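Visitor: need a structure here:
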Amino acid sequence: MSTPKTGPLAGCKIVEFDAIGPVPLAGMILADLGADVIRIGRPGTEGKYGPGDKILQRGRHRIALDLKDPAQRDQALDLIANADALLEGTRPGVMERLGLGPDDCFARNPKLAYGRMTGWGQEGPLSQSAGHDIDYIAITGALGAMGRKGEPPSPPLNLVGDYGGGTMFLALGVLAAILSAKSTGQGQVVDTAMTDGASVLMSMFYAFHGIGMWTEEREANLLDGGTPFYRCYETKDGKYMAVGALEPQFYAVLLEKLEIDPADFPQHDRSNWPNMVQRFTESFASRTRDEWAEHFEGSDACVAPVLSIAEAPSHRHNAARQTFAEHDGAMQPMPAPRFSETPAAIGETRDLTVEEALALWS
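Guide: Below is the predicted model:
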């Protein structure tokens, strides 16, 4: 059998149903933190990995069940009977039609944290509509605030909807429901919608907008590239440096490192910002990215090199903290956050038979 897991969630048992988007990442994070996760996939997936699965399905036990078969559905319920939580990412109503909805599962396990992940939520006018990250963040105000002025909004990968508004709220909600069940003896449904989570992530910007500190025009605000001291600049070799010198003391260091007289560019003189942008652009274009990175490293100018996915693992700070490492033949991010007494670690990924999985939790 596999080595017992470590981490703050050691002993926590979670059933994860095959899904795309936020659910696999939530399962990965919970498994990294020590939870014993059994992932139920479709028949024919045994021993197989799709693109990204080597990372996103790490640290799990994997089994295959045909959930439309009543006998195999009952085997899933046998696992759920011994679980602390369940993760699923189907459209509303699908799990109920399979006989695996909340009522079916609570009948076997009243303390279950039933984690549901959708884009639009379990109810509402769009709940049965298809969608993706870009659609979910479009109606929250998030997407409309991103990108260049006068151009279409820029999708922020799928970090804001799928992973920020989805995965993180699903994991938080499920853990909160587990804690609640331990004190009350009562399980509950965790209805996680990417539209809800992404809206919560926008809280500060709604606060700013409400007091007139945020306009609807892109590249006209503090954190959207509208300020010369919070944006990226191209370097001599066609790469980029990220500048985030928001506070006056950091802005002062930025000017010092760029050898610019502070008297020429008072930080919040908006009328002079176009000239400031031009000066910063010319300065950064005079050296390569790596030359600037060395020049700024260790200072309080809040300047960093913009690295590619291929480059990031080799950055000396990431290397020193072992933020990335090769595991199972793939370079991948290591577990986070870090715990002083119960360190998280990547567990073994194993394909089990249903009988082995049931025996594991018996």
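Visitor: drop to CA atoms for contacts and neighbour counts, all remaining ones
Guide: Fine.
Visitor: quick one, helices of the stretch 1-150 of the chain?
Guide: 22-32, 53-56, 70-80, 94-97, 102-108, 133-138 (DSSP state H, counting those that start in this stretch).
Visitor: distance between the first one and the chain's centre?
Guide: Yep, that's helix 22-32 we're talking about. 10 Å (C-alpha atoms, centre = their mean, to the nearest Å).
Visitor: Which residues outside that helix are in contact with it?
Guide: Residues from elsewhere that reach helix 22-32, judged by C-alpha atoms under 8 Å, 6 or more residues apart in numbering: 7, 9, 16, 18, 37, 55-60, 87-89, 117, 162-163, 166-168, 170-171, 335-336, 344-347.
Visitor: go again using 7 Å as the cut-off
Guide: 16, 37, 56-60, 87-89, 117, 162-163, 166-167, 170-171, 335, 344-347 (C-alpha atoms under 7 Å, 6 or more residues apart in numbering).
Visitor: Need the winner for burial among the helices of the stretch 1-150 of the chain.
Guide: helix 22-32 (a mean of 26; mean count of other C-alpha atoms under 10 Å).
Visitor: next up, for comparison:
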Amino acid sequence: MEKEHAQARPNGPLAGIKVVEFAGIGPGPFCGMLLADMGAEITLLERAGGTFASQLFGGGRKAVANRGKKSLCIDLKHADAKRLVQQLVDDADVVLEGFRPGVMERLGFGPEECLARNPKLIYARMTGWGQSGPLAPRAGHDANYAAIAGVLDTGRHHGGAPWAPPTLVGDMGGGGLVLAWGIACALLEAGRSGVGQVIDAAMCEGAALLAHGLFNLEALGEWQGQCALDSSAPFYDVYECADGLWISVCPLEPQFYRTFVERLGLAADPAFAGQQYDAQRWPAMKVRLDGIFRSQPRAHWESLFADTDDCVWPVLSMKEAPEHPHNKAREAFVDIAGVTQPAPAPRLSRTPGAIRRPPPLLGENTRECLTQMGLSAAEIDRLVESGAVSLPRNA
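Guide: Next up, the predicted model:
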């Protein structure tokens, strides 16, 4: 699979778009990965000591969010390095940064300075709270942003069943994905107007945006306690099986619910007959279903519902998911540099996304990037000697 994805592919829809990404953690790198998957040329500016992200998630080839990027190891505070960054920004379509408000300005690469030099530039800023407001200068993480957005509270569940995966709501969905959407919109508009702009993406606001449907239910007075989606309903929940594995049960529609109870032999049971959405029955129904699913291993329930539309599917671990027949058939996961990871998405018929290179080692492309900028070998050697840039170890 790795060999296949290393082969030449059609140019992605963002081919020719140049992005300067200031290395960070979480949603910023993920946003850059999405752009790289779709063909953008990403120059990743990394510092010699790496980042907290490289310590937490692993650096080099294991840093999945850096796939498709080139690593230029550079000291942003060095005078010579600043001139190099300015040159990169002058030639870029997008600048991507995820520092706290004010950091880029102090480094001399704030949006005012950069747009003055490159009026068509899209300056994409990723923060937890946004560039303004009382929380703007404060630290936070995924669950904090989801909490303030009113979204974390919606993940309540009785018991310790799998329900709310970490980092997805605030960091990746509300952060990186929303920022990538903003960049795509801004690039499209800049192509018409010839003028760039600044994108202020806040994870807190993105998390709230993802939860628009839940706010819809809240407005209708249908959220929490008697809602089909909040784990109150017996037909929208996860159940533990006899082997300690879990099954997801989601037959919301009446026609699916009807065949679901038939498969379980409950069609004539008074507790399951009648109105599916009679919330007064739900607690007793849930207890009954809990006992039923605990009576057999997960494989039994997979087999029982395999040919139905009853919306009953296994809760797979990250190790199991790549081996599921559906995921294998669609090549939903790929192996790059020995790391199994999700393939680019969504799928475009004419200009598909692709992983064009594995995640780079720290500074792996320093010399390549500087050469492409027009620097001679002697000039590069001088920059290395001064500490303005760094080459990979043993290079």
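Visitor: returning to what we had before: now, the contacts of helix 22-32 of structure 1 that are in strands?
Guide: 16, 37, 87-88, 117 (DSSP state E).
Visitor: between those, which is closest to T227 of structure 1?
Guide: Distance to T227 of structure 1 across those (C-alpha to C-alpha) is lowest for M117, with 36.6 Å.
Visitor: List the buried residues of stretch 347-354 of structure 1.
Guide: Buried residues in stretch 347-354 of structure 1, counting neighbours by 16 or more other C-alpha atoms under 10 Å, are found at 347, 349-352, 354.
Visitor: can I get those in CSV with secondary structure?
Guide: Shown next, in CSV, are those (DSSP: H, G, I helix; E, B strand; the rest coil):
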residue, secondary structure
G347, coil
T349, coil
R350, strand
D351, strand
L352, coil
V354, helix
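Visitor: Check the contacts of helix 22-32 of structure 1 for burial and list the buried ones.
Guide: Of the contacts of helix 22-32 of structure 1, these count as buried by 16+ other C-alpha under 10 Å: 16, 37, 56-60, 87-89, 117, 162-163, 166-167, 170-171, 335, 344-347.
Visitor: residues touching the residue mapped onto A325 of structure 1 from structure 2, list them.
Guide: Using TM-score structural alignment, the partner of A325 of structure 1 in structure 2 is V334. Counting by C-alpha under 7 Å, 6+ apart, V334 of structure 2 touches 1-2, 340-343.
Visitor: cool, and L179 of structure 2?
Guide: 31, 201.
Visitor: That one corresponds to which position in structure 1?
Guide: Match for L179 of structure 2 (TM-score structural alignment): L170.
Visitor: distance of its match from A113 of structure 1?
Guide: Counting by C-alpha to C-alpha, to the nearest Å, the gap from L170 of structure 1 to A113 of structure 1 is 11 Å.
Visitor: And D84 of structure 1, by the same measure?
Guide: 6 Å.
Visitor: what do the two both touch?
Guide: I178.
Visitor: Which of those two has more residues huddled nearby?
Guide: A113 (30 against 27; other C-alpha atoms under 10 Å).
Visitor: Map that one across to structure 2 for me.
Guide: Using TM-score structural alignment, A113 of structure 1 pairs with I122 in structure 2.
Visitor: so that match sits right up against G194, yeah?
Guide: No. Under the criterion of C-alpha atoms under 7 Å, I122 of structure 2 is not in contact with G194, lying 10.8 Å apart.
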